[in-house]
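**Q** This is a predicted model, with the sequence first.
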Amino acid sequence: MPDLSAFPITQRWPAEHPDRLQIYSFPTPNGVKVSIALEETGLPYEAHTVKIGANETWTPEFLSLNPNGKIPAILDPDGPGGQPFALFESGAILLYLAEKTGQLIPRDPARRMETIQWVFFQMGGLGPIFGQLGFFHKFAGREIEDKRPLHRYRDESKRLLGVLEQRLDGRTWIMGDDYTIADISMLGWVRNLVGFYGAGDLVDYSSLKHVPAWLERGLARPAVQRGLDIPPRG
């Protein structure tokens, strides 16, 4: 049985199944990337709810695993070389899980890099911009009298959706017939934009054709449906 006692995070969130991959997360768009990927691959795991509203990501135990204080993070008892391995950043975790299982990423080197390219597109653009739009449209930012920040993120969100719309023209998934970590990285964010943030009208979402159809296909996947609620909010 793997010994995870050297990792302080296990003191606050004890592992009942230390032989399984441990995920420390919350069902946000970034968090559900990992839970969806785990559900898709069938890799055994144990989920721990990290209550971001209670600032649990800033506790010493969580910071010992992710010094950036953000979910998700994982602890794999069977990491490279068979040794326990900790990892944070949702995009890096997606790539790690894909390579560990040989799933959700093409084997062809060129298509593999193309998939990673679209994951980076989400990490560097779509996720941060949508998140800022949500802040200025729904949360405390909406109280700011100067609406230029809101308009800035609205316009950039519309542009990014246009990039995604063009990419999906004639394709079932981001990589064509292959459902990959590129799709998983974006599904939760687009869902959040039009659902939780309520920004569909703001970004003219109804004018799009391919993105809504892609989102519907993705959300219909059983593994996605399960992953969107993992870990429980507690």
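**A** Happy to help now that I have it. Numbers count the residues shown, from 1 in each chain.
**Q** CA atoms for contacts and neighbours, from now on please.
**A** Noted.
**Q** can you map out the strands along the chain?
**A** In the chain, the segments counted as strands under DSSP state E are 21-25, 45-49, 73-76, 85-88.
**Q** looking at the ones you listed, which is buried most?
**A** strand 21-25 (a mean of 25; mean count of other Cα atoms under 10 Å).
**Q** Below is structure B, check it against A:
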Amino acid sequence: MTIELWAFDTPNGRKISIALEEMELPYTVKVVDIRAGEQHAPEFLRISPNNRIPAIVDPNGPNGQPISVFESGAILLYLAQKTGRFLPSDLRMQVPVLEWLMWQMGGFGPMPGQVHHFLGVSDQTDQRYGLARYSAETRRLYGVADRRLAEVEYFAGELSIADFAILGWAWRHERHKVDLADFPNVRRWYDAMMARPAIQRGFAVPLS
């Protein structure tokens, strides 16, 4: 029995496909076409009540019982705890993983996502305001990441689920109108991450 990944070709969906590949977990993909509104289908809402991708169904969950998990951060934590990988067992060492995972969930995702939105707004006044606001905050967050990566190889020191979460959004840097040449430490980290065979496989999984 394999894990079912319900997802689409978005940053949040890619977080999970690359994590599954890095963790060497067998899985199958169920594409949820958000352009066609499939995230509102009753079958999907049963496992993702917020009608957002991704979600997973693990037929071999805790105590051998099936479990479904929604929200990408929760899925990453679940998979890390299930496999014992990419999340240290030591509480002190867990803290930076959780800090940077929450940093991504709370900022480096919502803010670039607003850039994506306002790039598509037709009203020029609204677009100028939105891009000025959210592009500035997005670049600030890239700066935060760059300063962190000047000190460490990976966000939590060792490779962790925080890197998978952040990579899902850094992957879209061109859509954020961000040149990674402006953030050389992020560029170094990004290139190293994208060179990993498992991550390449994760990005190659058809999700649309």
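**A** Thanks, I have it. Predicted model, so just to flag it, every value in this text is computed and none were measured.
**Q** before we move on, back to that, output the strands of the first structure in CSV; the columns should cover distance to Ala220 of the first structure.
**A** Formatted as CSV, those follow (distance: least, Cα to Cα, whole Å):
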stretch, distance to Ala220 of the first structure
strand 21-25, 23
strand 45-49, 22
strand 73-76, 26
strand 85-88, 28
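**Q** among the ones you listed, which is nearest Gly141 of the first structure?
**A** Nearest to Gly141 of the first structure, of all the strands of the first structure, is strand 21-25, at 25.0 Å by Cα to Cα.
**Q** Relative to the second structure, which residues correspond to that closest one?
**A** Strand 21-25 of the first structure corresponds to residues 3-7 in the second structure, going by TM-score structural alignment.
**Q** any idea how far stretch 147-156 of the first structure is from the chain center?
**A** In this view, stretch 147-156 of the first structure has its centroid 23 Å away from the chain centroid, taken as Cα atoms, centre = their mean, to the nearest Å.
**Q** mean per-residue distance, the match of strand 21-25 of the first structure to the first structure?
**A** After superposition onto the first structure, stretch 3-7 of the second structure sits on average 0.8 Å from its aligned residues (mean Cα distance after the TM-score superposition for the first structure).
**Q** re earlier: so which of the strands of the first structure gets nearest Pro222 of the first structure?
**A** Among these, the nearest to Pro222 of the first structure by Cα to Cα is strand 45-49 (17.3 Å).
**Q** Over in the first structure, find the residue span stretch 183-195 of the second structure aligns onto.
**A** The alignment of stretch 183-195 of the second structure onto the first structure (TM-score structural alignment) spans residues 208-220.
**Q** Tally up the residues packed near the corresponding residue of the second structure for Asp155 of the first structure, please.
**A** Correspondence of Asp155 of the first structure to the second structure, assessed by TM-score structural alignment: Ala136. Other residues near Ala136 of the second structure come to 15 when the count uses other Cα atoms under 10 Å.
**Q** Please apply the same query to the one 5 residues further on.
**A** Using other Cα under 10 Å, Leu141 of the second structure has 19 neighbouring residues.
**Q** and what of Arg20 of the first structure?
**A** 19.
**Q** So it versus Pro84 of the first structure, what's the distance?
**A** Distance, Arg20 of the first structure to Pro84 of the first structure, by Cα to Cα, to the nearest Å: 11 Å.
**Q** What is the longest helix of the second structure by residue count?
**A** Scanning the second structure for the helix with the most residues, using DSSP state H, yields helix 124-149.
**Q** Show me what Pro109 of the first structure lines up with in the second structure.
**A** When the second structure is aligned by TM-score structural alignment, Pro109 of the first structure is paired with Leu91.
**Q** That should have said Gly124 of the first structure, apologies.
**A** Using TM-score structural alignment, the partner of Gly124 of the first structure in the second structure is Gly106.
**Q** Next, the contact list for that match, please.
**A** Listed by Cα atoms under 8 Å, 6 or more residues apart in numbering, the contact set of Gly106 of the second structure is empty.
**Q** one more time with 10 Å, if that's ok
**A** With contacts defined as Cα atoms under 10 Å, 6 or more residues apart in numbering, Gly106 of the second structure is in contact with Trp100.
**Q** cool, and Gly168 of the second structure?
**A** Going by Cα under 10 Å, 6+ apart, Gly168 of the second structure touches 10-18, 104, 108-109, 203.
**Q** What does it correspond to in the first structure?
**A** Structural alignment places Gly168 of the second structure opposite Gly188 in the first structure (criterion: TM-score structural alignment).
**Q** How about the equivalent of Glu151 of the second structure over in the first structure: what's its closest non-neighbour residue?
**A** Counting by TM-score structural alignment, Glu151 of the second structure corresponds to Gly170 in the first structure. Nearest non-adjacent residue to Gly170 of the first structure, counting by Cα to Cα, 6 or more residues apart in numbering: Gly176, 8.0 Å away.
**Q** again, but for Arg12 of the first structure
**A** Going by Cα to Cα, 6+ apart, Arg12 of the first structure has Glu61 as its nearest residue, at 6.6 Å.
**Q** hmm, back to that, looking at the first structure, which of the contacts of Gly168 of the second structure hold up?
**A** Mapped onto the first structure and checked by both residues aligned by TM-score structural alignment, their matches' Cα atoms under 10 Å, those keep the contacts 10-15, 18, 109, 203.
**Q** Format those as JSON lines; extra columns: distance to Ile34 of the second structure and neighbour count.
**A** Output for those, formatted as JSON lines (distance: Cα to Cα, whole Å; neighbours: other Cα atoms under 10 Å):
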{"residue": "Thr10", "distance to Ile34 of the second structure": "10", "neighbour count": "17"}
{"residue": "Pro11", "distance to Ile34 of the second structure": "13", "neighbour count": "20"}
{"residue": "Asn12", "distance to Ile34 of the second structure": "13", "neighbour count": "25"}
{"residue": "Gly13", "distance to Ile34 of the second structure": "11", "neighbour count": "24"}
{"residue": "Arg14", "distance to Ile34 of the second structure": "14", "neighbour count": "27"}
{"residue": "Lys15", "distance to Ile34 of the second structure": "17", "neighbour count": "27"}
{"residue": "Ile18", "distance to Ile34 of the second structure": "20", "neighbour count": "25"}
{"residue": "Gly109", "distance to Ile34 of the second structure": "18", "neighbour count": "21"}
{"residue": "Phe203", "distance to Ile34 of the second structure": "18", "neighbour count": "20"}
